[in-house]
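1. Need coordinates for the following:
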Amino acid sequence: MQPHPPPRTPTAKELRPGRHWYLTAVAIAVVLTVLGVVIGVYRFNNLLDAVDTDQQFANGDTVTLRLDPENEQTIWAKYPGVSPGPECDISGPGAPRLTDPGADLFTTYDETWTPVGTTEVTRAGDYTLTCSSRALSRYALGDSEGLISFAVDLIPAVLLALVGITTAAVITLVTAVRRRAHRKHLLAAPPAPPHR
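-> This is a model prediction of the structure:
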């Protein structure tokens, strides 16, 4: 009776799926997380520049704006919250109007700004804008991006990072489980007969 040779331990290279799947998982997580961070930073930079607080005007001041249909401006107001709030009027070529900007806010280190209206024009030209309220108020122009918009804009960035991390975790787990099963299968297989 011939003794059976001891079972051969499979090498890491023999196991399937290959170890390159671990690197693929890390690459997916890194790429999607970095992309999410880049989107978040871009949105944050837009938020910082949303309101031009250096160019403020007061109740009753008339401001001239150069507007076109693709370049809408949001009027932001800093006021003490006395009702009714600020009201603005726009005039110029065509039928310009101010639309409801929705609920949002913009904050600096010591001020809170609230959107009053967003310009809507049908053709390019010079427009005049006047705002007033019963309270002592200040006004500034800017984009429609405030804190609420910023939070909503961050959702895709966060989801992108989560998808990357979740995908990487699933690939890593599946690879580890399949490699372990393949190892057990190789250990349980009868040894190959010696070649003659």
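2. CA atoms for contacts and neighbours, from now on please.
-> Fine.
3. any idea what the residue positioned nearest the centre of the chain is structurally, helix, strand or coil?
-> When CA atoms, centre = their mean is applied to the chain, the residue found nearest the centroid is Leu154 (3.2 Å). The three-state assignment at Leu154 reads helix, by DSSP: H, G, I helix; E, B strand; the rest coil.
4. Please apply the same query to Tyr127.
-> Using three-state DSSP, the structure places Tyr127 in strand.
5. residue contacts, it?
-> Contacts for Tyr127 (CA atoms under 8 Å, 6 or more residues apart in numbering) come out as 64-67, 90-93.
6. Equivalent analysis for Thr175, please.
-> By CA under 8 Å, 6+ apart, the residues touching Thr175 are 17-19, 21-22.
7. One more, so I can put them side by side:
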Amino acid sequence: MAIPNTWGAPYGGYGGPPPAPPVIPAKDLRPRRLWYVVAALLGAVLVGTGVTLVVLAIKDTVNSVYTAHTFAGGEQRTFGFTRGKTRAIYVSQSRWGHVDCRIPRELADSLTKPAGTFRVTHGARSWDRVLEFTPRTSGDYPVICASEVPGAEFALGDKPEVGGMVGGILAAVGCFLTAAVAVPAICIVTAVRRGRHRRRLLAAATPPMWGPPPSGAAPWPPAGPVA
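-> I've put the predicted structure just below:
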């Protein structure tokens, strides 16, 4: 049998289950969940920008060869030229072979062989840059090329901007890396701060575990003068 306690509950008795913790609505937490949406949008924008940069770099490189106006070895083809705009001659052949091209002397002094190699794959064909020249006048002029490899095809094109292509790809990689770092960082920081805010709100709303202070006279020591 429980011993009566003048403070309220009997000694050894059971005062009932502890109160349930208060419910904190998610909308009351800070920072708001809007930051998750911001992180998702930021990631989408960065990834989309990176993909666009890669596509543009590849497209500009592929379009540097005028594959719509190819000509066979030994065939003369007339093209329009602009003074000062460097042009390149590309060849598509089954194996490496010596290439010889000729242009009118009034168009350019000579054809030069590029210092490095540059190859563009368009469809089932690969085009290698073999010669370059800078027109000193504008107008339509014929170009004729030949190769020791049978079945070789030639095409005129622009001088490839390797630096621009590399810069575009590096910028795209930067966008991808920024998205990979920024999006998780925003989500983690938001989740941690919301968790801390939830704990602070719970601590402020939860009553003390020991309950309200006792009322009435204390059972010990007994009332009266002390001997």
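8. out of the contacts of Tyr127 of structure 1, which are buried?
-> Among the contacts of Tyr127 of structure 1, those scoring as buried are 67, 90-92 (criterion: 16 or more other CA atoms under 10 Å).
9. Would you mind checking which of those is nearest to Gly164 of structure 1?
-> Distance to Gly164 of structure 1, by CA to CA, is smallest for Leu67 among those, at 41.3 Å.
10. What's the local residue count around the counterpart of His20 of structure 1 in structure 2?
-> Matched across to structure 2, His20 of structure 1 falls on Leu34, judged by TM-score structural alignment. Using other CA atoms under 10 Å, Leu34 of structure 2 has 10 neighbouring residues.
11. Next: Pro86 of structure 1.
-> 25.
12. quick one: contacts for the match of His20 of structure 1?
-> Counting by CA under 8 Å, 6+ apart, Leu34 of structure 2 has no contacts.
13. Next one: it from His197 of structure 2, what distance?
-> 16 Å (CA to CA, to the nearest Å).
14. where's the spatially closest residue to Val30 of structure 1 that is not a sequence neighbour, which helix or strand?
-> Closest residue in space to Val30 of structure 1, ignoring its immediate chain neighbours: Gly164 at 7.3 Å, by CA to CA, 6 or more residues apart in numbering. Per DSSP states H and E: Gly164 of structure 1 is located in helix 147-188.
15. sec struct for the aligned residue in structure 1 for Leu131 of structure 2, please.
-> Using TM-score structural alignment as the criterion, Leu131 of structure 2 maps onto Gly117 of structure 1. Secondary structure assignment for Gly117 of structure 1 (three-state DSSP): strand.
16. count of neighbours near Gly117 of structure 1?
-> Neighbours around Gly117 of structure 1, by other CA under 10 Å: 23.
17. repeat for Leu29 of structure 2
-> With other CA under 10 Å as criterion, Leu29 of structure 2 counts 16.
18. wait, isn't it in contact with Arg200?
-> No - shown here, Leu29 of structure 2 and Arg200 do not form a contact pair, counting by CA atoms under 8 Å, at 10.1 Å.
19. Please identify the residue in structure 2 that aligns with Thr167 of structure 1.
-> In structure 2, Thr167 of structure 1 lands on Ala182 (TM-score structural alignment).
20. distance of its match from Phe133 of structure 2?
-> 47 Å.
21. Now do the strands in structure 1.
-> Using DSSP state E, the strands assigned to structure 1 run over residues 57-58, 62-67, 74-78, 87-91, 97-99, 106-107, 112-120, 125-132, 138-142.
22. Structure 2: matching residues for the first one?
-> On structure 2, the counterpart of strand 57-58 of structure 1 by TM-score structural alignment is residues 71-72.
23. can you tell me the mean distance of that stretch from structure 1 after alignment?
-> Comparison of stretch 71-72 of structure 2 with structure 1 after fitting gives an average deviation of 2.9 Å (mean CA distance after the TM-score superposition for structure 1).
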